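1. coords below, sequence missing:
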């Protein structure tokens, strides 16, 4: 086993051996992250669309009062009160009533948009940290750049210990966290097709006022699929993370596409090969802690990861199916039944995601995995988290998504061929956690469930538990009697690690 020595105080706690994946939209809920953190490992909340999650929970009446309890703890009370006044419905929505909209992401953001993004992240992280001293982080998609400053700042106000970012190249996140820790005015770079030097601006003092509480910079982990990307990120202080999650193709959700020429198998899945596996020895040689993700949901995988020099593993599917996850119980029970009878089928879809990244989809009836339901869904893009900014000939910026109506996509300069096979992930992921939209005409948005393709570990847990297991059940099984030894936490400051 590779030995890692660190130049940080000995009082720091050990690094987690297990990082719970930051899955979907609120699948990695605050309840799940809290349970994992309470057990001594790293719990992550999903940072995707938490502005939407906050607004819809309030419209549903916030039955257990958790959202309002977190909002009451926000350091600027008037800030939280404005969002409560706009979205909270004490009796919830009436049957068939659509959710009120939230502002869509854009380069130039309204005050309401930034308030919702700050508060959404604050609420989720604050609730996950409530009542214990365990470590809680938040997981962001690099693709959703326009939300990054406000969402990251909200999580820091709540005391996030870690920020984890993948689905892209998160080169600008370390510097962003440095700036936000000082409450600085941020101009965060945003990729715009056909343009350059575009940013989204975020000014904490202008938004919240000058009397801001001190915040700590979270430890930053970059999710990478290749050792070359890890090597690239460590070259400069501005881009250097504090560690890595090295994710392989079997992981759920979005994956990096195969290197080289795209080849599909007989059912249309991308074919991955040896070039798509990171060289862990080269990652270890960089001297930063790393965790391995993708098909790591077993005790044997954890042992092997640590023998390879990793601090541990990141595990998704075991926790997505745990009782505390945000996944709709009906969907979870369907997945568990299929696990137990051996009929669960998870495929890597090359075209489903509007991002262009391969996306893992569980083949469940009543979801958008059913081609009939996909064909029957009206094409529209009303949430827009995965829209791409595009600079037009006149210099103005438009926003397009391959899942929107084809004529609209073409009008914004897109190729109609790119719209074939695309699904609206934003609406379906909201439906996965019981927050799907009901349209004015009665149409109800269907879900689309993502899991890792390797379900062997989940199948073994399903044999041990008659119903859904808890997060603690999953951790007890993964960790066994392995001693808590090895590397030291980085939350007290950046560390220098040598192998």
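-> On my side now, so go ahead. It should be emphasised that the depicted structure is a prediction, and the values quoted were computed from it without experimental measurement.
2. when you work out contacts or count neighbours from here on, use the C-alpha atoms and nothing else.
-> OK.
3. let's verify the residue of the chain positioned farthest from its centre: helix, strand, or coil?
-> In the chain, counting by Cα atoms, centre = their mean, residue 394 sits farthest out from the average C-alpha position, at 34.8 Å. Three-state call for residue 394 (DSSP: H, G, I helix; E, B strand; the rest coil): coil.
4. distance of it relative to residue 197?
-> Separation of residue 394 from residue 197 (Cα to Cα, to the nearest Å) stands at 16 Å.
5. and for residue 32?
-> Taken as Cα to Cα, the span from residue 32 to residue 197 is 39 Å.
6. which one's more surrounded, those two?
-> residue 32 (27 against 9; other Cα atoms under 10 Å).
7. and the more buried one, that's in a strand?
-> No: read with three-state DSSP, residue 32 is helix and lies in no strand.
8. pasting the second one now:
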């Protein structure tokens, strides 16, 4: 299929047609950085706007507890196709006028292998609301971005986004081989499942799934939702070829990220070496071969270092359908970042003093993670040292088999003695950061502890800030689109 052709999408009783692949995909960043306002602004500008699907259950619950001042979340929930489910969530989390300052947020059910109806309902509704608001009022394209490493949430999250008519699902930070079948099953109204990686035990790769039955959850009256297109986020042509080799695993295209892209990066191939700044050293083996990508025959977008006016032309010359850009949108007015933090990063980036390091130790996932060095955030060693270690959100916990055969959960960012008791060496926990709490704080939703301690933010961005040249001081998403396409 030519990348200029329109895309036919299967739908119950027929097909709908999407326009040809967009030139520009807005990255699905952080927790709530790529929120519905940003995705809607990009979609209205004619490109693919993408909401981050990470931790939407927590962000919905916390914003409802803040009183939903503009009423947009309650507006979205009023359109959920099973009203009694939305009403249960409002009764549990909505606080008229907002909770008093200093009151901790009510927790949401943590991810796990055991079925939990309240957790699934909240995840489905939260993803529906985010996509519904992103799509409202225009006919542009909207996608949602998930992390393969958060497998436990994906079936319910994807179903909620599909109920709102999401056009694209993007999945990275792993090998998303089962996502095409998951989307097929959900679009057919069938029970859908994903295999979950469980550490330890002779059969750790077998027999563990997370499952969602749409009929059991929401009843038989709902028609199956449209199937979105699926883009796998990869870092190499090798993984792209692996996924494309079988109809069961083949996506509809790829986003190919270079090591300078924000958030998580794939580790370098071969033995890990660090440069003088402590960043992993990448070499020719870590560069995706665009000739081999083109030979696969599926459209692909290049990401990381392409967010300048000449980036799109360079990508297309290499055979790409377009580019994915994140950092320029992360710092725009519609970004979900806390406003004061966004302005501080902008000022430092424009002054050339913003350092973004690719920390090989910070993420509990073991993948290198980009951290923007901004005083007062977790990047500050004093702030990091003062933070009590705890894991009370748990999106990056790893399931493992206990000695008695039961399933437990552990995270390298939890208290060290707890982590060690769960069978792992102490050195694995050294220098780990709690991304879950830090990224929630970065969008103004940080937890306040009963003793008054407030979770500090953690900021991530791509390592190439050259995109700011030519943009207004306080730029909008539309400014970014015009800047990139105008070049």
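-> Sure thing, it's come through. For clarity, every value in this text was computed on a predicted model and none was experimentally measured.
9. burial of the closest residue to residue 458 of the first structure other than its chain neighbours, as a residue count?
-> Nearest residue to residue 458 of the first structure, sequence neighbours excluded (Cα to Cα, 6 or more residues apart in numbering): residue 318, at 5.6 Å. Neighbour count for residue 318 of the first structure, taken as other Cα under 10 Å: 28.
10. tell me the counterpart of residue 318 of the first structure in the second structure.
-> Matched to the second structure by TM-score structural alignment, residue 318 of the first structure sits across from residue 328.
11. do the same with residue 159 of the first structure
-> Checking with TM-score structural alignment, residue 159 of the first structure has residue 165 as its match.
12. what range in the second structure does the longest helix anywhere in the first structure sit on?
-> The longest helix of the first structure (DSSP state H) is helix 111-129. Mapped onto the second structure using TM-score structural alignment, helix 111-129 of the first structure spans residues 117-135.
13. how close does the matching stretch sit to the first structure?
-> Here the mean offset of stretch 117-135 of the second structure against the first structure after fitting is 0.5 Å, by mean Cα distance after the TM-score superposition for the first structure.
14. whereabouts in the first structure does stretch 94-105 of the second structure align?
-> Aligning stretch 94-105 of the second structure against the first structure (TM-score structural alignment) gives residues 88-99.
15. from memory residue 450 of the second structure sits against residue 101, does it?
-> No: look at residue 450 of the second structure against residue 101 with Cα atoms under 8 Å: they stay out of range, at 11.7 Å.
16. run a quick neighbour tally on the residue nearest to residue 308 of the second structure when sequence neighbours are not counted.
-> Nearest in space to residue 308 of the second structure, with sequence neighbours left out and distances taken as Cα to Cα, 6+ apart, is residue 467 at 5.0 Å. Counted by other Cα under 10 Å, the residues lying close to residue 467 of the second structure total 20.
17. aligned partner of residue 253 of the first structure in the second structure?
-> In the second structure, the residue paired with residue 253 of the first structure is residue 263, using TM-score structural alignment.
18. any idea how far that match is from residue 338 of the second structure?
-> Using Cα to Cα, we find residue 263 of the second structure at a distance of 17 Å from residue 338 of the second structure.
19. what's the first-to-last distance across stretch 41-54 of the second structure?
-> Using Cα to Cα, the two ends of stretch 41-54 of the second structure sit 20 Å apart.
20. not counting its neighbours along the chain, what's nearest residue 485 of the second structure?
-> Counting by Cα to Cα, 6+ apart, the residue nearest residue 485 of the second structure is residue 309, at 6.6 Å.
21. map that neighbour across to the first structure for me.
-> In the first structure, residue 309 of the second structure lands on residue 299 (TM-score structural alignment).
22. and if you look at residue 234 of the second structure?
-> Residue 234 of the second structure maps onto residue 224 of the first structure when the alignment is built from TM-score structural alignment.
23. then residue 183 of the second structure?
-> Residue 183 of the second structure maps onto residue 177 in the first structure, by TM-score structural alignment.
24. quick one: the host helix or strand of its match to the second structure mean distance?
-> Element membership for residue 177 of the first structure, per DSSP states H and E: helix 173-181. Its matched residues in the second structure lie on average 0.4 Å from helix 173-181 of the first structure after superposition (mean Cα distance after the TM-score superposition for the first structure).
25. next secondary structure after that helix?
-> Helix 173-181 of the first structure is succeeded, C-terminally, by strand 186-189 (DSSP H and E).
26. need the contact partners of that next one.
-> 145, 149, 172, 176, 179-180, 197-203 (Cα atoms under 8 Å, 6 or more residues apart in numbering).
27. which of those lies closest to residue 235 of the first structure?
-> Nearest to residue 235 of the first structure among these: residue 172, at 13.0 Å, using Cα to Cα.
28. could you find the closest non-adjacent residue to the closest one?
-> residue 239 is the one closest to residue 172 of the first structure (Cα to Cα, 6+ apart), at 6.0 Å.
29. from residue 174 of the first structure, how far off is the one you found?
-> Counting by Cα to Cα, the gap from residue 239 of the first structure to residue 174 of the first structure is 6 Å.
30. element containing residue 407 of the first structure, please.
-> Going by DSSP H and E, residue 407 of the first structure is part of helix 406-411.
31. how big is the offset of that helix relative to the second structure?
-> In this overlay with the second structure, the average offset of helix 406-411 of the first structure from its partner residues is 0.9 Å by mean Cα distance after the TM-score superposition for the first structure.
32. try stretch 330-339 of the first structure
-> Mean for stretch 330-339 of the first structure is 0.8 Å (mean Cα distance after the TM-score superposition for the first structure).
33. what's that stretch in contact with?
-> 321, 344, 364, 432, 455, 458-459, 462, 467-468.
34. residues in the second structure aligned with that stretch?
-> Aligned using TM-score structural alignment, stretch 330-339 of the first structure spans residues 340-349 in the second structure.
35. which parts of that stretch are buried?
-> Buried positions in stretch 340-349 of the second structure, judged by neighbour count with 16 or more other Cα atoms under 10 Å: 341-343, 345-346, 349.
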